[in-house]
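K.L.:
Next one to model:
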Amino acid sequence: MSLKYRSDIDGLRTLAVMPVLFYHAGMTLFSGGYVGVDIFFVISGYLITSIIVRELDEDRFTISNFYVRRVKRIFPALYFLLAFTFLLSFFTLMPVHFESFGKSVVSTVLFGSNILFWQESGYFDSQAETKPLLHTWSLGVEEQFYIFFPIMLMLIAKYGGKKYVRYALTLFIASFILCVWGTKTHPEAAFYLIPYRTWELMLGALIALKFFPKTEKPLHTNIMSGTGLLLLCISIFYFSHDTSFPGYAALLPCVGTALIIMSEGSFVNRVLSTKPVVWIGLLSYSLYLWHWPLFALRNYWGNIDIPPFYKSNLFLILLTFAFAAFSYYIVEKPLRVKKIENRKLFFRATYAVMFIGCLVGASAIVTNGIPQRIPEEAAKLAYTPNSKFKTKECYELSEDAIKAGKYCSMGDTESKPVFALWGDSHALALSDGLDKFAGDNKASGLFMSNSACPPLLGLAGTDRAKADQCIKSNIAIADEIADNRKVENVVLVCRWMKYTDSPQKLEDFRAALDRTLDKLKHKEVFFVLDNAEADFDVPRELAKDALLKAYIPALASKQPINISAGTYETMNSNLISLLKEYENRTNFHVVPLYQGLCGPDGCITQYDGRALYYDDDHLSVFGADYAVKNGGALLLEMVK
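P.N.:
Model (predicted):
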């Protein structure tokens, strides 16, 4: 006996997918549209549990049957999308991004893209907006659920007296507690990883297991579904990327979804059962798969000079529906209803497809994004290697490691160190240029830097999770420098504007600078104003422009891709004004390094066919060398 079809569940899928689509289109009204994924999780938990438990009770459940259905449901549309997106990315992504795309293909095929994207960045980061397969993280969560949950239910049926509720409730409570804790302490892990999300699936499972009392009274079901719809609306329209999520906030969309599922026959559910709403729900999987690659590639090529309509949200939404309809009717639906006669052959074909998918993705990884795909000039601009100091031996050292003297040397390492480079990731970005500069002048220095950690005593960094560690490591660094008589000079490099963009921050900064200068009163301090920041990924835009000039000159930029003149002074006006108070200190020198990159026409972003930036605000290895040579004349004083 098959599970009863509920058209309102397909309608509920519409409430899940459309907010996600509108959110990714950048429609501010749907600022919490990302909660559509949580709606899907509750629905999945409900349906999968209903199917498995019914078949277990009827003694006809098998793992092979379950996975045949899951593969038929998930794989056809997904692999069609992967193939199409790979081809599109092959011709449009720069090497470093195509290499990253290859990793996402492999991880998607192996059901682990949520783990990859957790390691790489946050869902709301600007870089995430250009990753074509970012949205597959939710498939990773569901696929991992499909691996462990059926086995768990089988074991409960065989050895646990079919007390499914007890175990589902335990999982729900444990996962929810973990989620609330993780949202505060490990927010990205809580967003992406299944242990923190299991409770959402278990909420659906508890509905299927009839844990919650059921009512069929119209008044009660209408109140329940109305309340559920209200909770969904609050989540979709009032949440934003600033909402601490998932955590407690995820209760709203999840409980809202649960209330609607339990209100079969209510007015809201009847509306959800109407044909237009159900039709979108039937397309929901394909809509979800196709919408993000199209938006991501639009974001990636956002500055291209084509008619605005073809970059508009309306066009992208229409295109998403077109691709989704084709995928549903031509790929997804026919293969889903096809009867499988030979399961061994079916699974062999599945493994073969997965192997090919991994092979294709790996080809982009092992070749570093296949730079041969694009013109040599574009590949040269796109290539921005990491600093040689970005290693576990040199960067992000702990307080204990610093006290033990486990930091790296720069420049002429045969000489005694005469300077120390202390700062955050901008210091790391500048390190190779300063290393070469010091080596050319037969001087040696020490490298002491931690990401998101300003080189000032008592000032916490931008990463709240490591604020205490930042303050402690800075104390250790300051002590090491102050006690080292050979080190006469200290170079402070940081993304300073992060700590001076409000009156309160400015006061905290002033106090921290005073403490630091007092600690280093016997040293020469070189305070570096490093470089202007762009509002775009510099090597990507330069390489894309070179690509267009080679293939479609009419679409290429007519002007040099520079950063507007005065950008640095404007963004750092508070800091520059404050530093004037320190002009009379004999051991304090302001090094306007940015001036070596900037002129009347703006701040250059490339020189001699090489990008001067690694991204939008960090200098590349080549850019650091160029900046020090052209704007670091004051630094000569410390290596004489």
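
K.L.:
hey, let's count contacts and neighbours off CA atoms from now on
P.N.:
Will do.

K.L.:
quick one, helices of the stretch 451-600 of the chain?
P.N.:
All helices of the stretch 451-600 of the chain, identified by DSSP state H, counting those that start in this stretch, fall at 467-483, 503-519, 538-551, 567-571, 573-579.

K.L.:
Of those helices, which is nearest Tyr34?
P.N.:
Comparing the helices of the stretch 451-600 of the chain against Tyr34 with CA to CA, the closest turns out to be helix 538-551 (27.2 Å).

K.L.:
Quickly note the distance from the residue lying farthest from the centre of the chain to Met224.
P.N.:
Distance from the centre of the chain peaks at Lys217, with 45.5 Å (CA atoms, centre = their mean). Between Lys217 and Met224 the distance is 11 Å, computed by CA to CA, to the nearest Å.

K.L.:
Run a quick neighbour tally on the spatially closest residue to Thr243 that is not a sequence neighbour.
P.N.:
Leaving aside its sequence neighbours, Thr243 sits nearest to Ala249 (CA to CA, 6 or more residues apart in numbering; 7.7 Å). Ala249 is flanked by 15 other residues according to other CA atoms under 10 Å.

K.L.:
Can I take it that Ala249 is in a helix?
P.N.:
Yes - when DSSP: H, G, I helix; E, B strand; the rest coil is applied, Ala249 is found to be in a helix.

K.L.:
ok, now how distant is it from Ala534?
P.N.:
To Ala534, Ala249 is 34 Å away according to CA to CA.

K.L.:
Would you do the same for the sequence below? I want to compare the two.
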Amino acid sequence: MSLLPSRRARSGLTKPTPANHFRQDINGLRALAVVAVTLYHFDVGGLDGGFAGVDVFFVLSGYLMAGIIGTGLQRGDFSVLAFYWARARRILPALLVVCAVVLAVGWLLLAPNDYKTLGRHARQSLAFLSNHLYLKEAGYFDSASQAKWLLHTWSLSVEWQFYLALPLILTLAWKLLPRRGTLVGVHLALFSCSLALCITLTASHPEKAFYLLPARAWEMLLGGLCFLLCSNLGLPATARRLLEAGGLALVGASVFLLDESAAWPGALAPLPTLGTAMVLAARRETSPWCTHGAVQWLGTRSYSLYLWHWPLVAWLFHTGHRQAPLWIAAALLLTLLLGELSYRLVEQPTRRWLGTSRRAFAVAGLAGLMILAGYMAQVVVRAKGFPQRMPADILAMREQALQGTPRNGECLSKGAGCVYGGPDIQAMLIGDSHAASVVTAAQLALPDAGQGIYLRAAPACLPVPGLHIREHPRDNPEDTCNRMRRQLPAELGDAPSRVPLIIVTRTSVYPLGYNGIDQNRKNRPQAYVSSPVDEPSSEWLEAFTRLYIDHACALARQRPVYLVRPIPEMRVDVPDVMSRKMLQGKAPQVTLSRADYEARNGFVWGVQDRAREACGVNILDPLPYLCDEGQCYGGREGQAYYADDNHLNAAGSRLLAPMFAKVFADLSTAQADAPR
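P.N.:
Alright, predicted model coming up:
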């Protein structure tokens, strides 16, 4: 079946409004969208819902694409390949320049791991697959969103995937039934399915709802429905003014009243999208708000402004000026300047040249540049960020920072029980990855060389009966955490009662949610009783407290139990921050205030204190060894104590050896006092 319909127009069709007609109201909506998104990302102007500007862009794209495809199909001259080429001429050149410039800047500014990550992001951005990459990264070991220089390209990837699919679907449907109603029906069916999926996924898998086309397509399809159904409404002037005012009110309410706590996209996303569709349907092309010169200037350059604003946000984050008003003002002005230069020197010239050059030559040239840029990005990845660029002191620091617990793959990732030290087991250490990160400290504290520590740990695993963990499906018996929890009772039962049990976990994560470096992850409790909960309600916290204490006391009836206070979460990737500071000539030190630590972990301290009061469990406190009176240290004097934002490395773990020495001093005392 040919994807190129006959040039002879079909009869009996209502001809829609021409799609290539320039409309100042559409340009005005582009301006509103890019201003909202940009100010939101720079934390300026109280636009807490400025992220909805992306949704406005989606509706506009769907409206324009439905116009181009629908009009072409009804005229009988639509070409899928010509459509793809038109989109490529519009989108690729400016994106290519931004990726190339960011990679060049990264060579000068970024530490090896950061630069390797940037190379991977640039490669996926140029392939229009970055939304899938960022979805995969929105997990346990993710880095701060503002450290991702090309994060904003996720929306371009979603749009490009939509551009690939929509003309194929509509062309095939038109071949079967060449009626305008066919286009409406396809749009409506896909819109309904996508919206339902979006609302469902936002509740269960919000990251997927945010990043993936199937859950976002309804926004663009809404724009398409608006074109197909509302292009020629013939409303009187008063009704059009009211429709436009209502639409602008919905968009404005979304931008000013929503914030990051909203489940997004989900059930609230129809506010800005419906508002945009109302403005489009009103067709008040000469409305005073959109005809102003500044509005039209912003709208015309909205694509370039969008492309350039986020790398500048990342640059502020990288240089430590993210909250500095003067630096933010300078970055905003630079956004406008780069947007203008990109529009004048990249968008306009390449669009003209690619439109007038011989098609085959132009396609080959643009494709060659994209392949070359993608290849260079891949070279950065394969070269691991070119560490040879770095001064020797930074390379030494990063190598030291990544020295962790030996046999981590075997003993943590696979959840196998491991002995560290000699065969004479003096203590059992159980928990999650935090337990694995400090086992060598416990080993160092052992009095004799022939003695050992038995470790049983699994990633993101709280070994408390009655509590289930989000990351570990309950119905998978071979899951690492589930297997450990199932086998632990027998292992504890086989161990002599004199052998103490030390429990180390990232405890606050389970009742409260993550407090790490990923600012996009929804902060939800990671443990639950019967079904996952979205907020740490008082009822949930009481249930957690009861189960935690009951388990600790049940263990304490069998042997000495030691609960370790939460290890400080530094909230930034320590080696990366220290590398940046060293590159910038600043003191390579990373700290967290004691006040922030106490605010984060006060609840868990209270639960552990109640367990001690209930049944005499022992408490081990790492703070005297990692903190002073005012702050906790992630690294100082050129030495990192953490491998990331929350896991101690070998150097950090060694600091806790004196803490564990108390366990063996107590054990020695108990053995000396035991009757002979």
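
K.L.:
Could you get me the TM-score between them?
P.N.:
After superposition, the two chains reach a TM-score (TM-score structural alignment, normalised by the length of the first structure) of 0.86; 615 aligned residues with a CA RMSD of 3.5 Å.

K.L.:
Packed most tightly, which of the helices of the stretch 451-600 of the first structure would that be?
P.N.:
Of all these, helix 538-551 has the most neighbours on average by mean count of other CA atoms under 10 Å, namely a mean of 23.

K.L.:
Which residues outside that helix are in contact with it?
P.N.:
Outside helix 538-551 of the first structure, the residues that touch it by CA atoms under 8 Å, 6 or more residues apart in numbering are 94, 374-375, 377-384, 554-557, 561, 605-606, 611-616.

K.L.:
Pull the number of nearby residues for Ala5 of the first structure.
P.N.:
Heads up, residue 5 of the first structure is Tyr, not Ala. For Tyr5 of the first structure, using other CA under 10 Å, the count is 8.

K.L.:
And Leu314 of the first structure, by the same measure?
P.N.:
A count of neighbours around Leu314 of the first structure, defined by other CA under 10 Å, yields 12.

K.L.:
Which neighbouring elements make contact with the host helix or strand of it?
P.N.:
In this assignment (DSSP states H and E), Leu314 of the first structure forms part of helix 313-326. If contacts are counted by 3 or more CA pairs under 8 Å, 6 or more residues apart in numbering; DSSP states H and E, helix 313-326 of the first structure sits against helix 284-300.

K.L.:
give me that answer again for 10 Å
P.N.:
Packed against helix 313-326 of the first structure by the contact rule (3 or more CA pairs under 10 Å, 6 or more residues apart in numbering; DSSP states H and E) you find helix 7-24, helix 63-92, helix 275-282, helix 284-300.

K.L.:
how about those, which one is nearest Glu332 of the first structure?
P.N.:
Nearest to Glu332 of the first structure among these is helix 63-92; the distance by CA to CA comes to 5.3 Å.

K.L.:
any residues in contact with both of Lys217 and Met224 of the first structure?
P.N.:
Overlap of the contact sets of Lys217 of the first structure and Met224 (by CA atoms under 10 Å, 6 or more residues apart in numbering) consists of 263, 266.

K.L.:
Can you find the partner of His551 of the second structure in the first structure?
P.N.:
In the first structure, the residue matched to His551 of the second structure (TM-score structural alignment) is Thr516.

K.L.:
any idea how far that match lies from Lys72 of the first structure?
P.N.:
Distance from Thr516 of the first structure to Lys72 of the first structure, by CA to CA: 63 Å.

K.L.:
And Gly160 of the first structure, by the same measure?
P.N.:
To Lys72 of the first structure, Gly160 of the first structure is 31 Å away according to CA to CA.

K.L.:
Repeat that for Lys390 of the first structure.
P.N.:
45 Å.

K.L.:
Same check on Ala190 of the first structure?
P.N.:
Distance check for Ala190 of the first structure against Lys72 of the first structure: by CA to CA, it reads 30 Å.

K.L.:
before we move on, back to that, return the residue of the second structure aligned against the residue nearest to Thr243 of the first structure.
P.N.:
In the second structure, the residue paired with Ala249 of the first structure is Leu268, using TM-score structural alignment.

K.L.:
Leu166 of the second structure is in contact with Met65, isn't it?
P.N.:
Yes - with contact defined as CA atoms under 10 Å, Leu166 of the second structure counts as touching Met65 (8.6 Å).

K.L.:
Nice, that's everything, thank you.
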